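Trainee: Next come a sequence and a model predicted from it.
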Amino acid sequence: MSTPVAGLRAGSPPAGPPRGARDERLEPAGRLTRSLRRPELGALLGAVVVFVLFGVADSTPQHLWFTQTGFESWAQQAAFFGIMAVPVGLLMIGGEFDLSTGGMTGFTAILMALLIGQLHWDAWLAVIATFAFGALIGALNGLVVVKSKLPSFIVTLATYFVFRGMSIGGVLLVNHGSTELSLTNPNGGGIGSARAVFGSSFGSNAGLPTGYQTAIIWFVVVTASAVWLLSRTRFGNWIYAVGGDANAARNVGVPVARTKVLLFMGTSTAASLVGVISFLQTYSAVSEQGVGYEFYYIIAAVVGGCLLTGGYGSALGAALGACIIGMAFQGVIYAGWDSSWNFTFLGVILFLAVVVNMLIYRRANRARR
């Protein structure tokens, strides 16, 4: 017959923490610690540094970098990157990658050109069909990844090559050897109103006669929606849980498969939005449009604090990363440098961002203990 351990009665509950001990989870965190826990901190600091750098290096006669003209030039560039970088960042937080996004942006612009220019669809019906097509491709990518357990970068890389081949070969086939599809009748049904929503400008004034492109508004809408989704909804918690540890998330009832499929649908639908905007701005689409841009989207998300391992990141950080890339592309031009240095500059930014974000992440983790 076993005897109770000295000092404990048989059947007594486990001893609690010593009297006076404080729960570390209830310890108040300092302002610096709270700031370091923000994934977008590194991107914010980087954006300020890059903006000041090109402001100093600006060689234009009127120093246009600090004017509305300068802001519009890099903000327009950042908008196209950011509309994609934000949902790509959400997908990376969820632990997956989508390499088909660049090809999808170009293919959906071609789809718009075919539906309106060749088949003479109403513009709004073409917009709806293009969004539906993007959501369908995202669902297929997600289902293949979830069901087959294949790495997402392999599945989406295959999708990228499929759409790149269709963009080139298909356009050459239907367009009699030309790689560009142009709209010959810009006065068709719904084109004017659709362009006003997706491809027009606003805020024109004496300092900026052309105004700001509506793509900037869409960039802000996508970013604000993603920030709200991550911070204020149950689905946002699911994204972090799935990216952090899918098995643990599944064990506590998180619908892992559904979450990942919806994230893939988000990236493809965003690619459709970029395709719609780019076509309605210029009334044309080119076969090679968007090729290679998938890496810019991933770079923007990484610069914004999204870890390649998943489970950590920020939608706002991804948007700031897109702004950094937009400023880099336009800042090189304003500084009068050879545009070939764009890639060198992006490489340096990417490396520094990864180092800084990792240091911040480790410092934040130590602060939690």
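Mentor: Nice, I can see it.
Trainee: Please make it C-alpha for all contacts and neighbour counts, starting now.
Mentor: Noted.
Trainee: Report how many residues lie close to the closest residue in space to Ser73 that isn't next to it in sequence.
Mentor: Beyond its immediate neighbours in the sequence, the residue positioned closest to Ser73 (Cα to Cα, 6 or more residues apart in numbering) is Gln330, lying 6.8 Å away. Residues near Gln330, counting by other Cα atoms under 10 Å, number 22.
Trainee: And Ile217, how far from Ala126?
Mentor: Applying Cα to Cα, to the nearest Å, one obtains 21 Å for the distance of Ile217 from Ala126.
Trainee: Can you point out the buried residues in stretch 194-208?
Mentor: By neighbour count with 16 or more other Cα atoms under 10 Å, stretch 194-208 contains the buried residues 194-195, 198-201.
Trainee: isn't Gly236 right next to Val242, touching?
Mentor: No - using Cα atoms under 8 Å, Gly236 makes no contact with Val242, being 10.0 Å away.
Trainee: What strand or helix carries Gly336?
Mentor: In the assignment (DSSP states H and E), Gly336 maps to no helix and no strand.
Trainee: Any chance you could spot the residue sitting in the middle of the chain?
Mentor: Within the chain, the residue whose C-alpha comes closest to the C-alpha centroid is Ala85; the distance, by Cα atoms, centre = their mean, is 1.7 Å.
Trainee: put this beside the first:
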Amino acid sequence: MTEPAARTAEPEPAPPSPPPSSSAAEAVDERLTQASFLTRVMRRPALGALLGAVVVFILFTATDATPQHLWLSQTGLESWSQQAAFFGIMAVPVGLLMIGGEFDLSTGGMTGFTAILMALMVGNLHWNTWLAVALTFVFGICIGLLNGVIVVTSKLPSFIVTLATYFVFRGLSIGGVLKVNHGSTSIGLSAGAHPGLNSAKAVFGSSFARSATLPSGYQTAILWFIGVTVVAVWLLGRTTFGNWIFAAGGDANAARNVGVPVARTKILLFVGTSTAAALVGVISFLQSDSAVSEQGVGYEFYYIIAAVVGGCLLTGGYGSAVGAAIGACIIGMAFQGVIYSGWDSSWDFSFLGVILFLAVVVNTVVYRRATRARR
């Protein structure tokens, strides 16, 4: 007889798992933790700039020495907003470039030199104004490409490369203009017809919203400033390219490892700053019908100050387009507010220095709070 087959041993049931401890039950995934309202506000890079703008505006409101308190009138608003527009059109793309981890010190020289190009083409060569506008923008794009390609291929610091570009422009603005303009550093419109001038002025150099209290209206440069800011905010916060900007400025090597085109991103950012400089040059010439050799010299520091005041870190990887725009408004209010308050304008730079220092302190506190909140 055959032996009965051995029975297969059935697995013993697993013992019941012990009940979770109170500490484990209470543990919550930190990714699902709701940040407080204060923490969410502190994460905004533009917070320091907004607080600074409010303080500066209240300061000049309290110290306004004009007979009719014009600081709170349309006249006061037009004066500082016009100043802020010229700074802001450049400060916003400069801020994006700083977020991307680079600097452009040629922007001040570029704004002046592109205005000179416009004056030479329209005033001396009598070219169609719209052709001159188009060629000025093409020139700006080419300079941005040149700066960007040199920086990313040579690995040289961007402030060295663009500083060299700045000195080239300054030399051309003085020596070159003296040579082609018969010894004069000022170029204006000559007598005669200038095709396309009036229509170009309507777009770049006119005004809007005239009223009895403000006969001259607001300059269209303000609209360009708003437009540039809106585009930059959308680009930085709503597009993949905006993520690339933060990644390239935060850690370029890590960004390359995950497929971010760091070199292309930085080149495009340089193109953005130089194109904005061409826009400022076009607006400047069409508003005044003239250009001078020293125009724009030193303004590159104002653009960087506006971006830093707006929350952009010098180390890259953090910042805000809105903050840079608010920083430009602070500088505009500072320059015009000193005049409305009756102070000695020679103290402008000291005032800006104090604002810059305080802004850096506030932005550092905000950044550290935001960094701790992410952990």
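Mentor: Nice, thanks for sending it over. Since we're looking at a predicted model, the values are computed, not measured.
Trainee: about what we covered before: mind listing which of the buried residues of stretch 194-208 of the first structure are in helices?
Mentor: 194-195, 198 (DSSP state H).
Trainee: In the second structure, what sits opposite Gly142 of the first structure in the alignment?
Mentor: Applying TM-score structural alignment, one finds that Gly142 of the first structure aligns to Gly148 in the second structure.
Trainee: Just give the closest residue to that match, not the sequence neighbours.
Mentor: Computed as Cα to Cα, 6+ apart, the closest residue to Gly148 of the second structure that is not its neighbour in sequence is Ile267, at 4.2 Å.
Trainee: Can you report how many residues neighbour that neighbour?
Mentor: The tally of other residues near Ile267 of the second structure (other Cα under 10 Å) stands at 20.
Trainee: now swap in the one 5 residues further on and tell me
Mentor: Gly272 of the second structure has 22 neighbours, counted by other Cα under 10 Å.
Trainee: so what's it up against?
Mentor: Residues in contact with Gly272 of the second structure, defined by Cα atoms under 8 Å, 6 or more residues apart in numbering, are 93, 141, 144.
Trainee: how about it, what's its match in the first structure?
Mentor: The pairwise alignment with the first structure assigns Gly272 of the second structure to Gly266, based on TM-score structural alignment.
Trainee: Its match: helix or strand, and which one exactly?
Mentor: Gly266 of the first structure belongs to helix 256-282, assigned by DSSP H and E.
Trainee: how about Ala115 of the second structure, what's its partner in the first structure?
Mentor: Across the two structures, Ala115 of the second structure finds its equivalent in Ala109 of the first structure, going by TM-score structural alignment.
Trainee: what sits against its match?
Mentor: Contacts here follow Cα under 8 Å, 6+ apart; on that basis Ala109 of the first structure touches 272, 274-276, 278-279, 284-285.
Trainee: got TSV for those residues, with neighbour count and distance to Tyr296 of the first structure too?
Mentor: Compiled in TSV, those are given as follows (neighbours: other Cα atoms under 10 Å; distance: Cα to Cα, whole Å):
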residue	neighbour count	distance to Tyr296 of the first structure
Ser272	31	17
Val274	28	14
Gly275	30	16
Val276	29	19
Ser278	23	17
Phe279	25	20
Ser284	18	23
Ala285	27	20
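Trainee: can you name the residues of the first structure that the strand or helix carrying Leu178 of the second structure overlays?
Mentor: Per DSSP H and E, Leu178 of the second structure falls inside helix 177-180. Per TM-score structural alignment, the counterpart of helix 177-180 of the second structure in the first structure is residues 171-174.
Trainee: what's the average distance of that stretch to the second structure?
Mentor: Compared with the second structure after fitting, stretch 171-174 of the first structure deviates on average by 0.4 Å (mean Cα distance after the TM-score superposition for the first structure).
Trainee: Would you mind measuring from the counterpart of the residue nearest to the centre of the first structure in the second structure to Val41 of the second structure?
Mentor: With TM-score structural alignment as the criterion, the equivalent of Ala85 of the first structure in the second structure is Ala91. Separation of Ala91 of the second structure from Val41 of the second structure (Cα to Cα): 23 Å.
Trainee: on that earlier part again, the match of Ala85 of the first structure - nearest residue in space that isn't next to it in sequence?
Mentor: Nearest residue to Ala91 of the second structure in three dimensions, chain neighbours excluded: Tyr303, at 4.4 Å (Cα to Cα, 6+ apart).
Trainee: Distance-wise, check that neighbour relative to Gly217 of the second structure.
Mentor: Following Cα to Cα, the distance that separates Tyr303 of the second structure from Gly217 of the second structure is 25 Å.
Trainee: Looking at these two, which is more packed in?
Mentor: When Tyr303 of the second structure and Gly217 are compared for neighbours, Tyr303 comes out ahead with 30 against 17, by other Cα under 10 Å.
Trainee: Run through the helices of the stretch 151-300 of the second structure in chain order.
Mentor: Read by DSSP state H, counting those that start in this stretch, the stretch 151-300 of the second structure holds these helices, from start to end of the chain: 158-171, 177-180, 197-204, 221-238, 240-250, 252-257, 262-288, 299-309.
Trainee: meant to ask about the stretch 1-150 of the first structure
Mentor: In chain order, the stretch 1-150 of the first structure shows helices spanning 31-36, 41-57, 68-93, 101-113, 123-148, with DSSP H, counting those that start in this stretch as the criterion.
Trainee: Relative to Met358 of the first structure, which of the ones you listed is closest?
Mentor: Each of the helices of the stretch 1-150 of the first structure has some distance to Met358 of the first structure by Cα to Cα; the shortest is helix 41-57, at 9.7 Å.
Trainee: mean shift of the closest one relative to the second structure?
Mentor: Helix 41-57 of the first structure sits 0.4 Å off on average (mean Cα distance after the TM-score superposition for the first structure).
Trainee: tilt between that helix and helix 293-303?
Mentor: With axes from the mean of the first three to the mean of the last three Cα atoms, to 10 degrees as the criterion, the two stretches helix 41-57 of the first structure and helix 293-303 enclose an angle of 110 degrees.
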